[in-house]
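Chemist: Kindly return the folded structure for what I paste below:
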Amino acid sequence: MKAKIALVCASLAAGTALAAYAAPAATLNADFSAPKTPVGKNLYGIFFEDINSSADGGIYAEMIQNRSFESKFGTEKWTAVTKTGRAKDRIRVKKADPLNENTPVYGELTAKAADTGIANSGYGGMTFEAGKTYNGSVYLRSPDGSISSVTVYADDGSFKKTVASAKISGITKEWKRFEYQLVSSAETDKGRLVLLADQAGTIDFDVVSLFPAQTYKNEPNGLRTDLAKKLEEMKPGFMRFPGGCVIEGRTLADAYRWKDTIGPVEERKENENFWGYHMSNGLGFYEYFRLCEDLGAEPVPVINCGMTFEGPTQQLVGMADIDEWVQDANDLIEFANGGVTTKWGKLRSDMGHPKPFNMKYLEIGNENLGNNYFTRYREFAEELRDTHPEIKLILGAGYKESGVEFDSAWSQASIMRNLVDLVDEHYYTTPEWFLTNTHRYDEYDRSGAKVYIGEFASQSEGKRNNMYAALSEAAYMTGIERNGDVIELASYAPLFAKDGSTQWIPDMIWFNNTQVYGTPDYYVQKMFMTKKSDRTVKYTLDIASAEKTKSYIGGTVGLGTWSTTAQFKDVKVVDDDTGKTVYDSNAGTIGDFDQQTGSWSQNGKTFVQTSSDVNVRAVLKNPGVNNYTYTLQAQKTGGMEGFLIMFGVNGKSLYWWNMGGWGNNVSCIEKGTADARSVVSDSKQLNLVAGQWYNIRIEVRGETISCYLDGQLMHTVQDIKSFDPVYAHIGETDDGRIIIKIVNIAEKPKDILINLNNAKALPKEGTATVLSGARDTENSFKEPEKIVPVTEIIKGIAPSFTYTAKAGSVTVIELISK
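Modeler: Alright, predicted model coming up:
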């Protein structure tokens, strides 16, 4: 889409710069004379994982599905046909005398009559455009010498209309590669490729391939142009690849091994994808490095560290056998950066790229946890520090934004200080979390490892790619850019999703076989990537008191256990605003509680829970108050873990103090629902002793939680429930531009007073690129550009001016110094 530009006069209400006037919603004060904070040139990037059919059937332009018959379903997507319909002949999967050892399976058809063969409709029907050229290849042989030629057709899927054809001759008893070309005479999106034997007999097929002649940058074995263009337009600073869970696999046999993805495509080992479908590896590490080069993006590859996906069936490579996997890492660096006289550098050169790819980063493992991971990481890192000290090494911090595993990873990063350059944080959570955590990185240690936010996305209600999700991400990204001195890399995830073939939502870019559109999230990422500052100017954003609203955690309280039996007494809730006692168990019964799970009873004035189940809960039947103190005594009587002391319970939403969690080792506060929660506090060591009574006190005041055990403060959390309407960032670029990013999450326009103190040579006008829309609005295949950025010219720029941000908008103002 071409940029839309409008002239905005000072008299217009929304999206304008006006002379400064009273009562703005927010005041943005910048001091250009103060020291500035650097922002890395590659801060914003992309993460490509083969999820949601992103590669095969997606950006990888191969039109044939299961081209090598290597799918675990054998002849999946292949049909025996004649010129007029389905054939009675059967395609068989054979392994005798294969094309090569890496592709040990091929298809064989014994045709009882001429004009019998095989057909493939690709990924839900092939798209052929009138006048366009398609280049194909296939390995063929006739083991008994009965067939010497085949005719290749492209049709509309109906057996009635052929749109292109070609002839292949010279088939022998030995495997031979044949090329063919099709020029379509008509248009269809339900097409097939058909190969019919011109004689009766037996014929073997392998690596049946068809590509559009026009691929991205006209690369052989190339990429779908429209999808790759979407990436090019973003100008990403880096690209992470190939995963994600794909790198781990569900078994070691399915773990991603980069060496299987390079060399001639007919010699690449294919595999089952973690996400439940077959993976051809046609888009492998060579294609990845080439795409990074075309996009101007730094490669950030991820390798398996000898561990599969976390879970009860996780498989590990024993430490006695880990050397092979460590060597894979060394060899990957050599493939990317080595000279043409090295083993793997020569292979890169033979594939068509003598020049090194200049890889600088390597991530060891993906979302792996615990001591098994840290031990393996150290093994890799110590070796790579010796062999390739120039490579920045990345340690994973799991798959949550906080919690025991997260804290453990950062602790290990400190312990292995000389072996960890970046720590990779992943989080998929609510818009509210993003809005209340824009200052998350303000206090991060600047002397330790840098941060890589490898996967993040806002998941609005229904996990939709709507404007509200995009607004929350944009607000959060003002904090990312402000902390560009400690955050080195950040990437949204997932990148692509194919309509009707998704395993994960939301996603940045949606496509089908003929269309592609960017979501509001896509445009936010694009705006931040293409209009990134090189330095953050020191600034403050002050929200007017009239724009602030009081908010309370409030809610009712509850009792619970996890794999533990326990008893509770002296349960009391006091309203801190009135001093009145809201509840006192000494004057009540266990019937005052909604006993949701577990086995509850009452012994005198003591409440008893005797089930050893996990997630046992009883919630007080009380609407709750805004500010309160919740006290009780609790005793563990048996079991493996400890107490779940609930508060802030509102419907399904809750907080609980997890005391003795994770095998009776940890104390922390969790927030969410009974079925899904995140840790929102620090984690401390706590081992509960059976038979001992513990005095528990929880103070809930406004947005602040304080938890005390036996009079000692254990945790304090401020969980902001109200959101500022406006978020901002001010920076400058090396080429003299001032970049002002403003996010207005309110559903009304907001006036922002902008003071550019000590800025030199300001222009009289600038541009504002604005993405705006109602919170629920989304793009779609029917309306792919319902929400897109619009660029406006704004006048009245001065050292102090007011800009009116549109309702629900992300704005990037660019001022070019005189």
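Chemist: drop to CA atoms for contacts and neighbour counts, all remaining ones
Modeler: Fine.
Chemist: Which stretches in the stretch 351-500 of the chain count as helices?
Modeler: 370-387, 404-415, 431-436, 467-482 (DSSP state H, counting those that start in this stretch).
Chemist: ugh, wrong one, I meant the stretch 151-300 of the chain
Modeler: Under DSSP H, counting those that start in this stretch, the stretch 151-300 of the chain gives helices at 225-234, 245-248, 285-295.
Chemist: Packed most tightly, which of those helices would that be?
Modeler: Stretch with highest mean neighbour count among these: helix 245-248 (a mean of 26; mean count of other C-alpha atoms under 10 Å).
Chemist: which residues sit against it?
Modeler: 49-51, 254-257, 273-275, 302-304, 307-309, 365-367 (C-alpha atoms under 8 Å, 6 or more residues apart in numbering).
Chemist: The residues you listed in strands, which ones?
Modeler: Residues of the contacts of helix 245-248 located in strands (DSSP state E): 302, 303.
Chemist: Show the secondary-structure elements that the strand or helix carrying residue 527 is packed against.
Modeler: Applying DSSP states H and E as the criterion places residue 527 in helix 520-530. Packing partners of helix 520-530 (3 or more C-alpha pairs under 8 Å, 6 or more residues apart in numbering; DSSP states H and E): strand 44-47, helix 225-234, helix 467-482.
Chemist: Give me the buried positions along that helix.
Modeler: In terms of neighbour count (16 or more other C-alpha atoms under 10 Å), helix 520-530 has its buried residues at 520, 521, 522, 523, 524, 525, 526, 527, 528, 529.
Chemist: Please tell me how far the closest residue in space to residue 464 that isn't next to it in sequence sits from residue 785.
Modeler: Nearest residue to residue 464, sequence neighbours excluded (C-alpha to C-alpha, 6 or more residues apart in numbering): residue 506, at 5.7 Å. From residue 506 across to residue 785, the span is 18 Å (C-alpha to C-alpha, to the nearest Å).
Chemist: more neighbours, these two?
Modeler: More crowded of residue 506 and residue 785, by other C-alpha atoms under 10 Å: residue 506, with 26 against 16.
Chemist: So that one versus residue 458, what's the distance?
Modeler: In terms of C-alpha to C-alpha, residue 506 sits 8 Å off from residue 458.
Chemist: for comparison, sequence B:
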Amino acid sequence: MQKFLSILLLGAALAPRAMLAQEKAVVTIHAQQKGAPVSPVLHGIFFEEISHAGEGGLYAELIQNRGFEEANLPQGTHLEDGFIVPERTPHFMLKPGEASDWKMEWPLHSQWPAWSSEGNISLALTTQQPLNSATPHSLEIKATGAGSLANEGFWGINAVAGHAYNLKFYVRNGSYKGPFTVSLQSADGTVLASREMNIAGKHTWQKYTTTLTPVRNDPAAKFVISFGGKGTLWLDFVSLFPENTFKHRPNGLRADLAQYLADLKPAFIRWPGGCYVEGINIQSAPDWKRTLGPVEQRPGTYSPWGYWSSDGFGYHEYLQYCEDIGAAALYVLNVGVSCEYRSGTYLPDDSLQATIQNALDAIEYAIGPVTSKWGAKRAAAGHPAPFPLKYVEIGNEQHGPRYAKRYNVFYHAIHAHYPQLHLIASMGIGDVNRHTLDSMQHTDIVDEHAYKGAFWSLNHYDHFDKYKRGNWDMYVGEYATNAGVGAGNMAATLSDAVYMMSMEKNSDLVKMCSYAPLLVNVHDVDWPVNLINFDAAHSFARISYYAIQLFNENKPTVNLATQVQRLAPEQPLPAFSGGIGLGTWDTESEYKDITVTQNGQVVYQSNFAQGAGPWEPVRGTWKLEDSAFSQTAQGAQQFAWLKGRSFDTYTLTLKARKKEGTNAFIIPFAVQDSNTYLRAHIGAYVNATSVFESVTHGYDVSSVTDHKPLPAPVEKGRWYNIRLEVKADEVDCYLDDQLLMTYREPPKVFVISGADAQSGDIIIKAVNAGAAPCRTNFKTPGVEVLPTATLISLHTPSDTVENSFAHPTAYTPQHSQIQHASADFNLELAPYSINVLRLHRAAGK
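Modeler: This next block holds a predicted model:
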């Protein structure tokens, strides 16, 4: 996954101006016509160390930089003008011998991140007489009087009154004598819990443990060591764990976050990445072997998302968690290639044997017999029985013939030893492609990644219907609606739901899927939309979480033929009512002769010779030049609008001329305010394509349509004629009388159905993504249905609302009973709603 790449992969958009008259639909379910069986492992989860999802999140450790190793630069890099720069070796996807110029900002400005001192102590980082060779640094502390050392945790430590917190740390004492106190404190110094400890006068490393139990709550406490004496000592591996971890496991997981994941009842867990498994360069890529054994001896891994992971949630802990929640393990291995969106460095083809053996060792650790080398190590770690490893993915987001060649080598080696495992092939970002497939000798499962804009799935509901099938199954390893939806509002959930329905009804193809990203610490947001949000003390799941849970818990055994007839509303309102505007993106352009015509009558005409009139600049540098309105600033999202005017079913004509820059023209329409509108973008993607886009919040952009190639790049200095024909539910865009693109308002009501072999129920999933209720007539010819049915509905008052810390469960599924069900009955689907309707069949029917 690549940071904010969704804006480039562009899906569809804002549901522009919804029709407010009641919609109607007729749904006919042919229970005798069975379709594809629904995969029992359709819904899983994907965990990646991104946005402190694990470190400072799922992994329950409360001390940040516990081993004093986080000032280390990642292997194979050096620091240059505030950036970490990898060795400039060839890139896997570029021309032979060509290296990437990628670099990454180094965020640290301290030798001991997350730690701070007060009073009469001085600090130094040292490698003398280390605790162990894997983590060679310790903190030297010289006290000349009273002072303290504090750790901020991960944006605070959640201290809960009456809860026990287990502390462990190591000290090598030189000459220190006097009081030594450990405590949890509030920001103002109020002591929440404390213990005075005796520090032995030995010159060897000693382990110390105690328990801290706060007397009051503080969601943003800090850990403090207070020195009341004088002398020198060395400190290493300071660890503070809540006793109440998930299933009370030592070195365990944060209970609320682990429970969120368990409650999804995932069929599998994909781990450890994502870009994380690739690393920023090949030297710093993660190695599962470094995550085994005592946590004090795990050197840590630098995440491509810009921070160190302690590897406390390592391979063994991952496998144990899978077992704890009844999920299969899906392990992603590195194929000797680092992230292509970063350095893209790689191991030569003739140097892969050690990497292949490392993968085989990982599998042996998980499922090998206790008589094997790595099976014995698993048993020694307390788990003689095999773990539930069932899937192995060979690489992450690699693609093309060169990757396929490596995939073949790994596939043959793994399959020869473990033919029972399901092996997954990467397909890069986007659809499954022949460019990669044609060079693969065997494909069991292929992995498509799909980040889309709002309502892309409504416009592309037949995406999987049209897929050319092969001798492989599909895993949609990463999917999300993450553009044009704020931080994850109901518009995102509606789109996610329709996308999941598309996968379910195409279960002959799609066998597995997992949303991404899964977790985000709100203090470190690397991705625009995430499923579960948290800070040190609180957490909440987005509405999409509950939609996934709802669909997974109501999975039928087999699809049923379902016919949906959408009836036109009696009094539809125009879908694109609103104002008009002008804009640019990294371009200087000018506009003139703007005319709006309705029913053959001119209702607006610009006259810039006499001034800007009602045109109001919002972003950019706008000025009047030669009877034209000119935008002269570079940058994104420059915008001006005809304030106070609104139109529907009209024709907009104007002249436009590009002066400088990389793109060309932007013509906003259906403008609701200065931050919410649709727009025709002519000359997008560096003056190569045309596309309809939506804008929300003034900056959140997603596509309404697919990009269409321009007949020719827009020339500088030439006046072009632009025409938008805005109809009731369709917009056509012309350049010099040539049709460039068309946008049609997508349908809002989607329905699938299936039969549950265990209960006999007919399970109907229905989404109404529109702003109006939909009176729906459900028909099940030839099936006797009991009058009492179950309805589970997830609905909201608008598509812009979200769950939040303040209201974590504001929008969750609600259960009700229907007392009038039959083989032919009506049910009103609420606006902005996701519904599961379970029709119960009469006994023996």
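Chemist: After superposition, what's the TM-score here?
Modeler: The TM-score (TM-score structural alignment, normalised by the length of the first structure) is 0.76; 756 aligned residues with a C-alpha RMSD of 5.1 Å.
Chemist: re earlier: would you mind finding the match for the residue nearest to residue 464 of the first structure in the second structure?
Modeler: Aligning on TM-score structural alignment places residue 506 of the first structure opposite residue 529 in the second structure.
Chemist: if we can go back for a sec, JSON lines for the helices and strands packed on helix 520-530 of the first structure, including distance to residue 76 of the first structure?
Modeler: Listed next are these as JSON lines, based on distance: least, C-alpha to C-alpha, whole Å:
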{"stretch": "strand 44-47", "distance to residue 76 of the first structure": "30"}
{"stretch": "helix 225-234", "distance to residue 76 of the first structure": "26"}
{"stretch": "helix 467-482", "distance to residue 76 of the first structure": "38"}
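Chemist: For residue 562 of the first structure, find the nearest of the ones you listed.
Modeler: helix 467-482 (33.7 Å; C-alpha to C-alpha).
Chemist: Now for the spatially closest residue to residue 392 of the first structure that is not a sequence neighbour: which residues touch it?
Modeler: Sequence neighbours aside, residue 361 is the residue nearest to residue 392 of the first structure in space, at 4.7 Å (criterion: C-alpha to C-alpha, 6+ apart). For residue 361 of the first structure, the contact set (C-alpha under 8 Å, 6+ apart) comprises 299, 300, 301, 391, 392, 393, 394.
Chemist: The same query, at a cut-off of 10 Å, please.
Modeler: Neighbouring residues of residue 361 of the first structure by C-alpha atoms under 10 Å, 6 or more residues apart in numbering: 240, 298-302, 333, 390-394, 421-422.
Chemist: And residue 44 of the second structure, by the same measure?
Modeler: With C-alpha under 10 Å, 6+ apart, residue 44 of the second structure has these contacts: 261, 264-270, 327-330, 477, 512-515, 548, 552.
Chemist: now swap in residue 206 of the second structure and tell me
Modeler: 131, 169, 170, 171, 172, 173, 199, 200, 235.
Chemist: Which of those sits closest to residue 741 of the second structure?
Modeler: residue 169 (64.7 Å).
Chemist: Name all residues that make contact with the closest one.
Modeler: 66-67, 205-210, 235-240, 296.
Chemist: quick one: which of those residues has the most company?
Modeler: residue 67 (28 neighbours).
Chemist: Setting the sequence-adjacent residues aside, check what's closest to that one.
Modeler: residue 237 (4.2 Å).
Chemist: quick one, what contacts the aligned residue in the first structure for the one you found?
Modeler: In the first structure, residue 237 of the second structure lines up with residue 207, judged by TM-score structural alignment. Residue 207 of the first structure is in contact with 64, 66-70, 99, 103, 106-107, 137-140, 177, 265-267, counting by C-alpha under 10 Å, 6+ apart.
Chemist: Please apply the same query to residue 117 of the first structure.
Modeler: Residue 117 of the first structure touches 79-83, 86-87, 89-91, 108-111, 150-152, 194-198, 200, 203, counting by C-alpha under 10 Å, 6+ apart.
Chemist: What strand or helix carries it?
Modeler: strand 116-120.
Chemist: Return a selection command, for use in PyMOL, containing the buried ones of the contacts of residue 207 of the first structure.
Modeler: Selection of buried members from these for PyMOL, criterion 16+ other C-alpha under 10 Å:
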select buried, resi 64+66+67+68+69+70+99+103+106+107+137+138+139+140+265+266+267
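Chemist: Closest to the centroid, which residue in the first structure?
Modeler: Using C-alpha atoms, centre = their mean, the residue of the first structure that lies closest to the mean C-alpha position is residue 493, 2.1 Å off.
Chemist: Assess the claim that that residue and residue 47 are in contact.
Modeler: Yes - counting by C-alpha atoms under 10 Å, residue 47 is a contact partner of residue 493 of the first structure at 6.2 Å.
Chemist: Residues in contact with both of these two, list them for me.
Modeler: The contact lists of residue 493 of the first structure and residue 47 share 244, 454, 455, where a contact means C-alpha under 10 Å, 6+ apart.
Chemist: And these, which of them are buried?
Modeler: Buried among these by 16+ other C-alpha under 10 Å: 244, 454, 455.
Chemist: would a markdown table of those with distance to residue 579 of the first structure be doable?
Modeler: What follows is those, written out as a markdown table (distance: C-alpha to C-alpha, whole Å):
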| residue | distance to residue 579 of the first structure |
| --- | --- |
| 244 | 52 |
| 454 | 48 |
| 455 | 46 |
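Chemist: So which of the residues you listed belong to strands?
Modeler: Using DSSP E, these in strands are 454, 455.
Chemist: which of the buried ones among the shared contacts of residue 493 and residue 47 of the first structure lies closest to residue 536 of the first structure?
Modeler: Set against residue 536 of the first structure, the nearest of those by C-alpha to C-alpha is residue 454 (21.9 Å).
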